[in-house]
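Participant: With the sequence up front, the predicted model follows.
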Amino acid sequence: MQARQCFATGGYGPDEQLLPREALLARLPETASHFETQCGTWAAFKLARQLISFTGDARYGDWIERLVINGIGASLPSAADGRVYYYADYNPCGGRKVLHSTGWTCCAGTRPLAVAEFHNLIYFRSADSLCVNLYADSTVRWRGRAGVVRLVQRTRFPESGRVDMRVYPVRPGRFRLKLRAPGWLAGPMRVRVNGRRISAAPDRQRWVFVERVWRRGDRLEVDLPMGFHVERLDPGRAYPCAVLYGPVVLAFRSPEGPPAPWLPLAGLAGALVPSPGEPLTWHLRGRPGVLARAFHCIPEGETYYLYLDPAARPRIPHTLVVFSGPWAHGAGFRYTNSVGATAEVEFEGTGIRWLGHRFDDAGRAEVSIDGRVVAIVDQYGPGRPLPFDWRHEGLPPGRHTIRLRLLEEKHSASRDRFLNVAGFQVLGTPPAGN
């Protein structure tokens, strides 16, 4: 699952499907629905919690941490009418955070369930050990063989890798604290007890043991070295890839389009300059308009690039398309069955690709570019949803306008005449900066 299905965020299941690697790579730029965030996070929390409990292996905590920060922790607040951040968008052509158009979906219910699960995931316990799985501001009361112990954890993680803990046993007693050694560490984990450095070598299950007679007020200081690193969707290919700082996935703001051509993946520490007063935010040296920011800090509606790929071309999301007539909101697209309804957008390039889906109730559209009809396109397909790919190339360089108009005529097998638009992808224009 981790090696073949998960994205860098810990998310999985584009369009709610588990796919072979080649299909997963192909789907990345084809959809805006890469991870059903609330339900998928809740399911992973439940699975990883049980796996840690059964095996004692801290590695499963890395998945929990990724999702706490980059999964549900990176989602938008729900709306009062039940609309929720349903799908996460990792498209290398550009993504946006949006709420689902329909209220009270399944994710509206699993969101509070997943958040309520947090308190079960920070600490684990046995008769003689208290295990710190997540580094988070928190307090726990644990009854072990040595008696009742209160542990207070104070940290700004992941903004900082420094964690301070205070131990308050009811009476002095010997027991073991176990600290998860994350897989993303940029250097050896450092641990001090009452100011004195101790060995922090993790065991084979990636726990660091601190066993001693603990007294009231004992202080435990933990330093978790963080650094930039790259995670590739296919380890055998340089792209597509995501950039992380410790466990934090970064998303890029780039006014000139997908930023992959300008990012030196082997020299990120020298290329990304910290932005003063903005935690987990960097500007690209020499291109101050390119900003790298923690995905969980990206606001609603802002275009970002999470996965990087030099082959990616600018994408125009449906939110920037001009619709006329009655169009409804779907999961990452707009749709209508009103004859004569139109969708129109301007673009700059030598080609354009219409993004959408085939459905068994879809209709036909007249497509015109710069006022000239270039095609009649049928979105009918014997299923729901099915891949859809229509493009037009060979235009002269410059600005153009594409317009779709729903027709009355439709495929004889179609149950209706719905037209859907997820957006457009500009073709024939090299990435900015090349």
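Facilitator: Ah, there it is. Numbers count the residues shown, from 1 in each chain.
Participant: only C-alpha atoms for contact and neighbour calcs from this point on.
Facilitator: Noted.
Participant: Neighbours of residue 23, how many?
Facilitator: Counted with other C-alpha atoms under 10 Å, the neighbours of residue 23 add up to 10.
Participant: In a helix, it, correct?
Facilitator: Yes - under DSSP: H, G, I helix; E, B strand; the rest coil, residue 23 sits within a helix.
Participant: any idea how far it is from residue 387?
Facilitator: To residue 387, residue 23 is 12 Å away according to C-alpha to C-alpha, to the nearest Å.
Participant: Take this one as well and set it beside the first:
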Amino acid sequence: MLKRPLASGALLLTIVSGGLAATSTAATAAAAPNLQLPFSCGQKWRLDTWGHAPALDMVKEPDQHGTEGATLVAAAAGRVDKAFYHENGGNVVQIDHGGGYFTTYIHLQSRGVSAGDRVQQGTVIGKVGRTGGESNDHPHLHFELAYDANGDGDASWGFAGSERIKPTFNGVTYGQSNSRTWRNVESFNCPSRSPEGPASVYGVLPDGRLTYTEIDAATAKRTRGAEVSTASLGFKPKAMATLDYNTLLVTQDDSGGKLYRVDIISNRDTVTFERPVLLGSGYTHELLAYDGKSHLYGIANGVLRRYNLTKTKPTLADITGNTLIGSGFALKTLTTTGPDWILGTTAAGQLISYKINGADSWQRYQLRDATWQVFDHLLSPGGGVYYGHRPEGSLHGYFDANPYDGRDDDLGGQGAIDPDGWTQTLLSAQPGTVT
């Protein structure tokens, strides 16, 4: 038996076939972090539950040679919650990934981080070892994913009845039962790729003329435009959403809320377009955004509505649903980051992401608490790329390595795309052009 368990309940049972004793799983209430195996990209490891499913013991393939001293990296981004030495667990590191999820790394040869450190997925956090009485003096990583089911802000680990749950690496779930082995599991914990693809951005100038600009998402440099139309829309626009490369939806700034479809003929050298087609009225939204799949979102007086688009060049009959999602969406800007994901800023400077499920159902993630009030337009071409426009005419790029994890520690600035010259009163990016 263990001699001196932690007060939190860590490691309370004996070793079984080289691992820690069995535990039950906890029910989860939110999406777990996107985990990758906590080893260098391309390495292959053997995973065993022994008698302590869903916890896993990991040794290096093909013959365990190289396990001891192997570089250990964070399975996902987060904040180091604990880094300490335990009599039976040896060197231990625990990372808080947000949303109640924690990963714990046990028996380390050495720790490379301290409590409070911020880490990205792939950040080196230590080396694999055999420390602690329960290691059986056998080099291996004992790994646990836990969910804070009781909401006390902590995650128990290492004993039957703790909060550990089955982990999923690169989309594959492990730890389903005792005495399971998985061979040659490859690590895809690889350096993050830069965003790829051109961002297609449409805009409206104060005189109603349309503009088109392309931005290289990887370099955050403007590569074409702004191309400008000679014709104007013929009405004062209020909100705009880009459906695809050749189609815009624009509302008129009047009490009737007229909605127009604008069909682009060409955006090469100059922007030419057909006369706007009036689709209907009652669309009094201050903000519009299309998610690139089938849903159009609009906000009026803090109320968010969702419409179904059944055609890429819709008539009024092709805009259906008109689902009331909810109130309280007091956003200054609005864009989409993917199907049924919206992103916006508030007048107070918050950056907020929402996963929209349906009427009265969504998850809210506050990515930043302040400073984003400087932007009067926010747009995203997909792939975690965000562009913020300032009233003085500058455009700034940001890259979120995972726009769906509800965290801000993988969100960074790309710098100013242009310090001035963006004089448009409306801006909208074609969704899904960046990966």
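Facilitator: Sure, I can see it. Small disclaimer: the values here were computed from a predicted structure and weren't measured.
Participant: Kindly provide the TM-score of these chains.
Facilitator: TM-score of the superposed chains, computed with TM-score structural alignment, normalised by the length of structure 1, equals 0.25; 172 aligned residues with a C-alpha RMSD of 7.0 Å.
Participant: neighbours around the residue lying closest to residue 232 of structure 1 once chain neighbours are set aside, how many?
Facilitator: Distances taken as C-alpha to C-alpha, 6 or more residues apart in numbering place residue 241 nearest to residue 232 of structure 1, at 4.2 Å, with adjacent residues excluded. Residue 241 of structure 1 has 22 neighbours, counted by other C-alpha under 10 Å.
Participant: For the helix or strand containing residue 179 of structure 1, name the packing helices and strands.
Facilitator: Element membership for residue 179 of structure 1, per DSSP states H and E: strand 173-180. Here strand 173-180 of structure 1 touches strand 129-132, strand 207-214, going by 3 or more C-alpha pairs under 8 Å, 6 or more residues apart in numbering; DSSP states H and E.
Participant: just the angle between the last one and strand 173-180, please?
Facilitator: Read it as strand 207-214 of structure 1. Computed by axes from the mean of the first three to the mean of the last three C-alpha atoms, to 10 degrees, the angle separating strand 207-214 of structure 1 from strand 173-180 equals 160 degrees.
Participant: Give me the buried positions along strand 207-214 of structure 1.
Facilitator: 207-210, 214 (16 or more other C-alpha atoms under 10 Å).
Participant: for residue 426 of structure 2, what are its contacts?
Facilitator: Shown in contact with residue 426 of structure 2 (C-alpha atoms under 8 Å, 6 or more residues apart in numbering): 203-205, 238-240, 377.
Participant: So it versus residue 295 of structure 2, what's the distance?
Facilitator: Distance, residue 426 of structure 2 to residue 295 of structure 2, by C-alpha to C-alpha: 20 Å.
Participant: do the same with residue 414 of structure 2
Facilitator: Going from residue 414 of structure 2 to residue 295 of structure 2 by C-alpha to C-alpha gives 29 Å.
Participant: So between these two, which is more surrounded?
Facilitator: More crowded of residue 414 of structure 2 and residue 295, by other C-alpha under 10 Å: residue 295, with 21 against 18.
Participant: and that one, how far is that from residue 199 of structure 2?
Facilitator: Going from residue 295 of structure 2 to residue 199 of structure 2 by C-alpha to C-alpha gives 20 Å.
Participant: just residue 83 of structure 2 next, same as before
Facilitator: Distance from residue 83 of structure 2 to residue 199 of structure 2, by C-alpha to C-alpha: 42 Å.
Participant: Looking at these two, which one has more neighbours?
Facilitator: Between residue 83 of structure 2 and residue 199, residue 199 has the larger neighbour count (other C-alpha under 10 Å), namely 26 against 21.
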